[in-house]
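Participant: quick one: sequence plus predicted model below, questions after.
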Amino acid sequence: MRICLLTPAPDHPLLAATTALLKPRHQVEWLDPGATDSFPDPDGLADVYLLKTRTPRALALARFLEQHGAPVLNSAASTGLCQDRTLMAQVALRAGLPFVATRTEPSLRRFEAAGELAGPVVVKSRTSRRHDLVARVDDATRLRELAERWADEPVVIQPFTPNSGWDHKLWVVGDQVFAGLRRSELAAGGTDKRTRPLAPDALPAGWPALALRVGEVFALDVYGVDLLDAGGGTPVIVDINAFPGIRGQAGAPEALAALALRTAAGSRPPRVAVGP
């Protein structure tokens, strides 16, 4: 089989470990969508593509590959959907998922000027990307500080969910669920990015099934779900990510390698989003 990684960083730990598992019997190559102005020859496409980047150029390439019959994990449509936090919330809530209530504002400056801040909220960039805005706002002073820096940023506003200060990170590869605990970046001392591995059976009842349901709703094959415990094991989904890093999770590279081969062989067609 020919497996192609769509990424600027094929040495990412998850991808490198997956490549090492595949290479003895399969051809693994990589392509940085941002480093080329042309698309591959439609007559020489790989058997499956793993989309580990979310730039506009990468999504355009993924759409091209899909249009010419190549399977892409995850699809361009599903990956794009997870970048728009407004559409993400709409799709999740319409499907009955316990997603945090989400309000959209065309700019942070406009929300600040309206003076409608009530209680602690979480302000996020509408478009999910590296180094985007994610901040807890407790008062008008903090909101004013953020508005000075992010004045024209389209944002979503979500009520702050009281919690233990730890994010439950659930990752899914195919039908396998992995889990970990990470200090919330919104909590005091939240600069620690290390993840504590957590056995799925140590999660509250129903959480692994909820993570799998997210994949069905968003047509994702490799993804992450960020959950908060709102009390008594009641989950609140605060974010969904297409093809996250999944670092330090024993068995994740094996699961990804197996998923890639099943998809390349046609025994598991990639899920395709039908739109918001």
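Facilitator: Sure, I can see it.
Participant: going forward, measure contacts and count neighbours with C-alpha atoms only.
Facilitator: Will do.
Participant: list the contacts for Pro154?
Facilitator: Neighbouring residues of Pro154 by Cα atoms under 8 Å, 6 or more residues apart in numbering: 104-108, 125-127.
Participant: determine which two of the residues you listed are furthest apart.
Facilitator: Using Cα to Cα, the pair of those lying farthest apart is Leu108 and Thr127, separated by 13.1 Å.
Participant: what touches both of these two?
Facilitator: 154-155.
Participant: tell me how far Leu212 lies from Gly174.
Facilitator: Going from Leu212 to Gly174 by Cα to Cα, to the nearest Å gives 9 Å.
Participant: ditto for Arg63
Facilitator: 21 Å.
Participant: same question, Pro162
Facilitator: For Pro162, the distance to Gly174 equals 31 Å [Cα to Cα].
Participant: and the comparison structure, right after this:
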Amino acid sequence: MSSPELSIAVLASRVRAEEKRIMAALERRAVPFSYVDARELSVMLGGGPMAHQVFLNREIGQFRAGYAATALEARGAKVVNSAASTTLCGDKWLTSVALQRRGLPTPRTALAMTPDAALTALEEIGYPAVIKPLVGSWGRLVTPVDNPRIAATVLEHIAALPSPQSHIIYVQEMIPKLDRDIRVIVVGDEALGAIYRRSSEWRTNVARGGVSEFFALSEEDAELAVAAADAVGADISGVDLVVDSEGMTSVLEVNHRVEFAGFQEAQGDRVDVADRIVRHLLSKAAA
């Protein structure tokens, strides 16, 4: 870890390709920084100012990321993304509520307080639909259901899970789409660009083997992505858009700890995501 007088820190428990790119960009700009392992972080409530003015929160675990951001902000540090944004983006229902309040197009969505109530919600939404965990990434435990029989089977398994949070069911209509969706990376109030994510299965997450391809982002979709990021208060985000068979675009998710290695490979020299993130951090530090 670098000396304590430095003002920028990268918080993460796992240094992936994205964190390496960001730290390399900091070094290229000769910006002093520290790497802070989130697993070793402890914050005393009521203490003086932190050694770092700005923390880039890249912690992969949702609960650790949220509590770390809250603790650091309580000590006066600026955290990117903020604790409030981390909480919103980390919960699919809270994200949907924020997008709906902003009037942005999203798939029809419902929240059921029990697995039994979810069957009623699914009947109202209609099949095919998707059952998603409230918290999760990389498409894990996201399950498409084509009819009530399959839905009842999935929900029976969910009812047997030990966590009470698992029994709160998030259901969403399945948007008829092509074999791809759109990922837009937003930093500050700018959409840096977009990629198609293609897959042979219905989930297009790169972590699940999806392939990234360059996509020329339209002004309309760029504005939609920036509005989605702003709706959840995210400084840095990956906004997932989907276009249905009639050409209508909806916002699926806003990811606050966005992975961008595949995006960068597809973009080539058009944009340097890590450098744009560093520029944003420097503007936060200057402010």
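Facilitator: Nice, I can see it. Source: prediction; values computed, not measured.
Participant: coming back round to it: looking at Pro162 and Gly174 of the first structure, which is more packed in?
Facilitator: Gly174 (21 against 11; other Cα atoms under 10 Å).
Participant: that one and Ala257 touch, don't they?
Facilitator: No: using Cα atoms under 8 Å, Gly174 of the first structure is not in contact with Ala257, being 10.3 Å away.
Participant: list the residues that contact Tyr49 of the first structure.
Facilitator: 3-6, 70-73.
Participant: distance to Ala230 of the first structure, secondary structure and neighbour count for the residues you listed - can I get that in a markdown table?
Facilitator: As requested, the contacts of Tyr49 of the first structure are arranged in a markdown table below (distance: Cα to Cα, whole Å; DSSP: H, G, I helix; E, B strand; the rest coil; neighbours: other Cα atoms under 10 Å):
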| residue | distance to Ala230 of the first structure | secondary structure | neighbour count |
| --- | --- | --- | --- |
| Ile3 | 41 | strand | 23 |
| Cys4 | 40 | strand | 21 |
| Leu5 | 37 | strand | 24 |
| Leu6 | 37 | strand | 24 |
| Ala70 | 41 | coil | 18 |
| Pro71 | 38 | coil | 26 |
| Val72 | 35 | strand | 27 |
| Leu73 | 32 | strand | 28 |
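Participant: burial of Thr53 of the first structure, as a residue count?
Facilitator: For Thr53 of the first structure, the count of nearby residues is 21 (other Cα under 10 Å).
Participant: chain center to whichever strand or helix holds Gln158 of the first structure: distance?
Facilitator: Taking DSSP states H and E as the definition, one finds Gln158 of the first structure inside strand 155-159. Relative to the centre of its chain, strand 155-159 of the first structure is centred 18 Å away, using Cα atoms, centre = their mean, to the nearest Å.
Participant: residue range for that strand in the second structure?
Facilitator: Using TM-score structural alignment, the residues of the second structure aligned to strand 155-159 of the first structure are 169-173.
Participant: mean shift between the matching stretch and the first structure?
Facilitator: Compared with the first structure after fitting, stretch 169-173 of the second structure deviates on average by 1.2 Å (mean Cα distance after the TM-score superposition for the first structure).
Participant: quick one: contacts of that stretch?
Facilitator: Residues from elsewhere that reach stretch 169-173 of the second structure (Cα under 8 Å, 6+ apart): 92-93, 107-115, 118, 121-122, 125-134.
Participant: same thing but 6 Å
Facilitator: 107-112, 129-132 (Cα atoms under 6 Å, 6 or more residues apart in numbering).
Participant: now for those: which two are most distant?
Facilitator: Spanning the widest gap among the contacts of stretch 169-173 of the second structure are Pro107 and Ala112, at 16.1 Å by Cα to Cα.
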